[in-house]
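Student: model the following, please.
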Amino acid sequence: MVKMSIIGVTRAAVFRFLLTEWRGRLRIAGMFHKIKWLFISVAILLFIFLVLFLIFPDRLPRRVPGDIEDNRFLLDTVVSIKLYQSGRKDVLDEAFTLIESYENQLSRHKSGSEISRINTAEAGMPTAVSDTTRGLIKTALKYAEISGSSFDPTVAPLVDLWGIGSENPRIPTDAEIADVLPLVDYTSVVIDDDAGTVMMGKNGMALDLGGIAKGWIADRVGEFLIRNGEEHFLINLGGNVLVHGGKPGKKGNSAFKIGVQNPFEKRGLYLGFFTLDEGSVVSSGIYERYFESGGIRYHHILSTKDGYPVENDLAAVTILSKKSVDGDALSTTVFILGLDAGMKLVLSLEGIEAALVTRKGEVVLTPGAEEIFEKR
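Tutor: Sure thing, here's the model as predicted:
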C-alpha cells in the first residue's frame, strides 16, 4: 500500500514537472514571437517614415537650426553677415569668399585688379575686362549722368590728393586741386561692349568705384544666399545694409530694425530706426571718414565742382531701396546735392525713400520712409 502511494506521488511530481516545463517553453516561445513581431513592426515603421521623408520632406517635423554670424575685414571696412535659422557655415564662408573675389576684381588698390589695370593703362588704350566690371562701371556712369556729375566714378585723382582715410591726409593747395579737377570727367570713359574693353580718355584719369561697389557687392551676395536656400539674413558691408525675409522668432517673423546714425554723436548713437523685412539701407555723412585741421573737420565726400569736401545744409543721408547698389550711389549723390535738390531727385525716382539729416539736426523724411521710421 505504501509502495503504491510512493509510485503515485512520483508520477504526480513528474507530471507537474513536465507541465511546468511545457508552460515555460510556451512562455519563452511566446516571448520570442512577440520580439520577432516587435522587430517587424519597427522595420515597417522605419520603412514608412523613409517613404514619407522621400515624398514629403518638408512636411516632417525637424529641428530648427540656430543662427550663425561672422565678421571680417574686407572692402576696407568691417563686413558682417548673419544667417538666421541656418547654421550652414559652408554657405557663410562661401559668401565671404565671394566678397573677397569681388574686392580683388574691383578695388583700385589691389594690384592686378581689373580697375587697377584700367587706371594704369595709357590714355586711349583699351583694357579688356569682364562683363561684371563693365556692367558696374556703366551703372556708375548712369548715376553720374543722373546727378549732373555730382557723383562721378572718376574722382580718384581728387581722392588721392586729399588722402582722407589714409595715414597722411592733408589739405591740398588751390593750384593742386585746379590741376586734377579736369581729370574728374566721367564723359571721358569709353566702354566697348563688343570688344569687351574700357578706355580712359585722358592721362592721369582713374576710376574709384568706392561710392557704388559695396552696394553692388551686397546685391550679389544676397542673390547668392537666396540661391543657396537662405530665407532670412542680414548683410552689413560697413554701413551698406541688405536684409531679406524678416527676422524669425518664436512668434513668427518680425521686421529688422536698422539704426540711423546721429552724425553729431559717436558711433552707435542713433536718431531713430527703420523697420523693414526686405531691402537695403545705406547711409553717408560727415561722420564716416574725416580729419581735423585748425579746428575744421574735412570729411571724405568731395565736390567734383570745386574739389573740396562738400559744404551744404546736410550732415547725413540715408537711402532705402530694393537694390543696395542704388542706395550706395544715391546716398553720396543726394548728400552732394543738398536738401532741396537731393529731396527732389529722390522723389523723382520710383521705389526710393530717404531720410535727410540737416546740419541743424532735423530729420526730413520722404512719405514712404516716414511710415517705417521710429524716432528715438
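
Student: hey, let's count contacts and neighbours off CA atoms from now on
Tutor: Fine.

Student: what ranges does the protein have for its helices?
Tutor: 2-55, 89-106, 114-120, 131-146, 156-162, 174-180, 213-227, 324-337, 339-348, 367-371 (DSSP state H).

Student: quick check: which of the ones you listed is buried the most?
Tutor: Compared across the helices of the chain, helix 324-337 shows the largest average neighbour count, a mean of 27 (mean count of other Cα atoms under 10 Å).

Student: what helices or strands is that helix leaning on?
Tutor: In this structure, helix 324-337 packs against helix 131-146, helix 213-227, strand 240-244, strand 279-285, strand 314-321, helix 339-348, with contacts taken as 3 or more Cα pairs under 8 Å, 6 or more residues apart in numbering; DSSP states H and E.

Student: quick revisit: right, so of the helices of the chain, which gets closest to residue 190?
Tutor: helix 131-146 (9.8 Å; Cα to Cα).

Student: let's have the helices and strands packed on helix 324-337 in TSV, adding distance to residue 357.
Tutor: Formatted as TSV, the helices and strands packed on helix 324-337 follow (distance: least, Cα to Cα, whole Å):
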stretch	distance to residue 357
helix 131-146	22
helix 213-227	21
strand 240-244	18
strand 279-285	9
strand 314-321	5
helix 339-348	9
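
Student: related to what we said a few turns ago, rebuild the helices of the chain as TSV, extending it with distance to residue 274.
Tutor: Shown next, in TSV, are those (distance: least, Cα to Cα, whole Å):
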stretch	distance to residue 274
helix 2-55	41
helix 89-106	25
helix 114-120	35
helix 131-146	25
helix 156-162	31
helix 174-180	39
helix 213-227	18
helix 324-337	14
helix 339-348	17
helix 367-371	8
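
Student: before we go on, could you also do this sequence so I can check it against the first one:
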Amino acid sequence: MKKEKVVLAYSGGLDTSVILKWLENTYQYEVIAVCVDVGQEEDFAAVKEKALSTGAIKAYVVDVKEEFITDYIYPTLKAGAVYEDDYLLGTSFARPLIAKKLVEIAEKEGAIAIAHGATGKGNDQVRFEASIKALNPYIKLIAPWRIWDLKSREDCIDYALKNNIPIPVTKKDIYSRDSNIWHISHEGGNLENPWNEHETSIYKMSVAPEDAPDTPAYVEIGFEAGIPVALDGVKYTPVDLITKLNQLGGAHGVGIIDIVENRLVGMKSRGVYETPGGTLLFEAHKSLEKLALDRATTSFKKGISEKYAQLVYDGLWFTPLKEALDQFVDSTQQYVTGVVKMKLYKGTCTAVASTSPYSLYNEEFVTFGEDDVYNQKDAEGFINLFALPMTIRSLMKFDKENKDKTNKQVI
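Tutor: Alright, predicted model coming up:
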C-alpha cells in the first residue's frame, strides 16, 4: 500500500526532529519537512540535510523574509499593535505566514495532514491550527505534544538519543527559543520562576544595556504612508532596513523586555524578548503619528490598536474583522509620511525630532509670541459652550441648596 504523506513544520531543533521520527515510527507516514525562513539565523542547508537524514522523504526551505516584513510586520506596525503594552508580537504574526506556506506545500504534495511542534500549553497551537483551518479546512492536523507519551523536553532528549537523532540542546541548556528577523524569544529553564532575574548571557541579538556604549547614537528613520523606507536619508529594501536597525538597536541594548503575559489558553507565562529594530520602528512610527493624526483619530485608533494586537496574538489573522481593521488602519496612514530622529542610549530609544509634509503642527498658531492667526478672545466663547453642561449642573445644585435653606428657615 502507498503510504500517506504528512507535512511537518520543521526547524531542525529538538522538538521537530523528534516529531519527524515519531511520525514515521508511530504512523508510518511519509514525512515532508518544511522549514520556513522568516529570518532566523540557521544553516538552512544543514537543516535540510538533517531532515532528510532523520527520515524525511523530501525537505523544503522556503525564504519568505520579505513577504513576512511587507505583509505581516508592516501592517501590524501601522496598526500600532502591542500586546498588553509590551509585546511586539514577534512570534505571533510569523505563525499565520508559516501556516500559509505549509498549506501551499501540503496541497502541492497531496499530503493528508500537517503536523507541528507547538505544545498543548501554548499559543502557537491555536495560531497554526486556526490559520490552517481558515486556509484549507480539509487538511488533518497533528499535534504530537497533545497525544504522545513524551511529557517534557528531557523526554524528547532521551527519545532523540535512543533514535540517533543529533540534537542542539542539552539538559543544562534547555531554553525554548523562537527567532526571526523581527525578534528572538526565550522561555523555559530558570525563567519559569518569575522571582529569578534573567541572565544577560541569554541574549542573542543585543548587548546588555549596562554594557552598551557610553555615547548615544542617532538614526533618522524615513516613513512613507506609515511604512519605513529609509535610514539617514538612504532607501533600503525591507530586509536590509530591519537588519540594519537590529544591528544598531542591538548594539545599544534597545528592545529587551522581561514580561509575564496572559496566554490565550488561560495561563500566564514568563519570557524574555529581544526586538531591537522593531522597538525603534514602533517608537518612531508613534512619534510621527503625533504630528500627522488629529486628536479624534488618534484616540479612536488606540482602541483599534489594542483589538488588532489581540487578534494577532490569538492567531486570528485570516478573519473578516482583521481585514476590516486593516482598511481602517490604511486610511489613517495615508499622511503618516516624514522623518523621525531617534536617540539610542543604554537600552533606551527616544524620538528627539520629527518632520512631516503633512504635519498638523502649526508654529504660527501655538507660538507664545505675537501672532496674526489666532484671536485669543475667541477662547472665551468656546469655554462657555464647552463648560455649559457643568455650568447648568452647578446652577441647579446651587438653586436646590438655596431653596432647601429657605424652606428650613420658614419652618
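
Student: can you give me the TM-score here?
Tutor: The TM-score (TM-score structural alignment, normalised by the length of the first structure) is 0.29; 161 aligned residues with a Cα RMSD of 6.2 Å.

Student: out of the helices of the first structure, nearest to residue 270 of the first structure?
Tutor: Among the helices of the first structure, helix 367-371 comes nearest to residue 270 of the first structure, with 15.9 Å by Cα to Cα.

Student: contacts for the closest one next, please.
Tutor: Helix 367-371 of the first structure has contacts (Cα atoms under 8 Å, 6 or more residues apart in numbering) with 274, 320, 353, 354, 355.

Student: now that we have these, which one has the most neighbours?
Tutor: Ranked by neighbour count (other Cα atoms under 10 Å), the contacts of helix 367-371 of the first structure have residue 354 at the top, with 29 neighbours.

Student: OK, contacts around that one?
Tutor: By Cα under 8 Å, 6+ apart, the contact list for residue 354 of the first structure reads 317, 318, 319, 320, 343, 346, 365, 366, 369.

Student: any idea which of these is closest to residue 8 of the first structure?
Tutor: Using Cα to Cα, residue 320 comes nearest to residue 8 of the first structure of the contacts of residue 354 of the first structure, at 104.9 Å.

Student: so that closest one sits against residue 275, correct?
Tutor: No. Residue 320 of the first structure is beyond contact range of residue 275, at 10.9 Å (criterion: Cα atoms under 8 Å).

Student: on that earlier part again, any chance of the contacts of helix 367-371 of the first structure in TSV, plus distance to residue 44 of the first structure?
Tutor: TSV is the format used below for the contacts of helix 367-371 of the first structure (distance: Cα to Cα, whole Å):
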residue	distance to residue 44 of the first structure
274	54
320	56
353	59
354	61
355	62
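
Student: among the residues you listed, which are in strands?
Tutor: Using DSSP state E, the subset of the contacts of helix 367-371 of the first structure located in strands is 274, 320, 353, 354, 355.

Student: state the distance from the residue lying closest to the third one once chain neighbours are set aside to residue 220 of the first structure.
Tutor: Spatial nearest neighbour of residue 353 of the first structure, chain neighbours left out: residue 320 (5.0 Å); criterion: Cα to Cα, 6 or more residues apart in numbering. With distances defined as Cα to Cα, to the nearest Å, the gap from residue 320 of the first structure to residue 220 of the first structure amounts to 17 Å.

Student: can you check residue 275 of the first structure too?
Tutor: Residue 275 of the first structure sits 23 Å away from residue 220 of the first structure, going by Cα to Cα.

Student: then residue 133 of the first structure?
Tutor: Plainly put, residue 133 of the first structure is 13 Å away from residue 220 of the first structure if you go by Cα to Cα.

Student: same deal with residue 235 of the first structure?
Tutor: 11 Å.

Student: again, but for residue 241 of the first structure
Tutor: To residue 220 of the first structure, residue 241 of the first structure is 13 Å away according to Cα to Cα.

Student: hmm, residue 69 of the first structure is touching residue 91, no?
Tutor: No. Counting by Cα under 8 Å, residue 69 of the first structure sits too far from residue 91 to count as a contact (11.1 Å).

Student: name the nearest residue to residue 73 of the first structure, sequence neighbours excluded.
Tutor: Nearest residue to residue 73 of the first structure in three dimensions, chain neighbours excluded: residue 79, at 5.9 Å (Cα to Cα, 6+ apart).

Student: over to residue 233 of the first structure?
Tutor: residue 83 (4.6 Å).

Student: my read: the one you found touches residue 90, true?
Tutor: No. At 11.5 Å, residue 83 of the first structure and residue 90 do not qualify as touching, with contact defined as Cα under 8 Å.

Student: and the ones in strands among the contacts of helix 367-371 of the first structure, which is closest to residue 191 of the first structure?
Tutor: When these are ranked by distance to residue 191 of the first structure (Cα to Cα), residue 320 comes first, at 29.7 Å.

Student: circling back to that earlier point, so which of the helices and strands packed on helix 324-337 of the first structure comes closest to residue 53 of the first structure?
Tutor: Nearest to residue 53 of the first structure among these is helix 213-227 (22.9 Å), distances taken as Cα to Cα.

Student: show me what that closest one is in contact with.
Tutor: For helix 213-227 of the first structure, contacts defined as Cα under 8 Å, 6+ apart pick out 75, 91, 95, 98-99, 102, 106, 136, 235-237, 240-242, 323-329.

Student: can you do 7 Å?
Tutor: 95, 99, 235, 237, 240, 242, 323, 324, 325, 327, 328 (Cα atoms under 7 Å, 6 or more residues apart in numbering).

Student: quick one: it to strand 279-285, angle?
Tutor: Per axes from the mean of the first three to the mean of the last three Cα atoms, to 10 degrees, the angle that helix 213-227 of the first structure makes with strand 279-285 is 160 degrees.

Student: tilt between helix 213-227 of the first structure and helix 131-146?
Tutor: For helix 213-227 of the first structure against helix 131-146, the angle by the same axes, to 10 degrees is 130 degrees.

Student: which residues sit in contact with residue 237 of the first structure?
Tutor: So residue 237 of the first structure contacts 78, 79, 80, 214 (Cα under 7 Å, 6+ apart).
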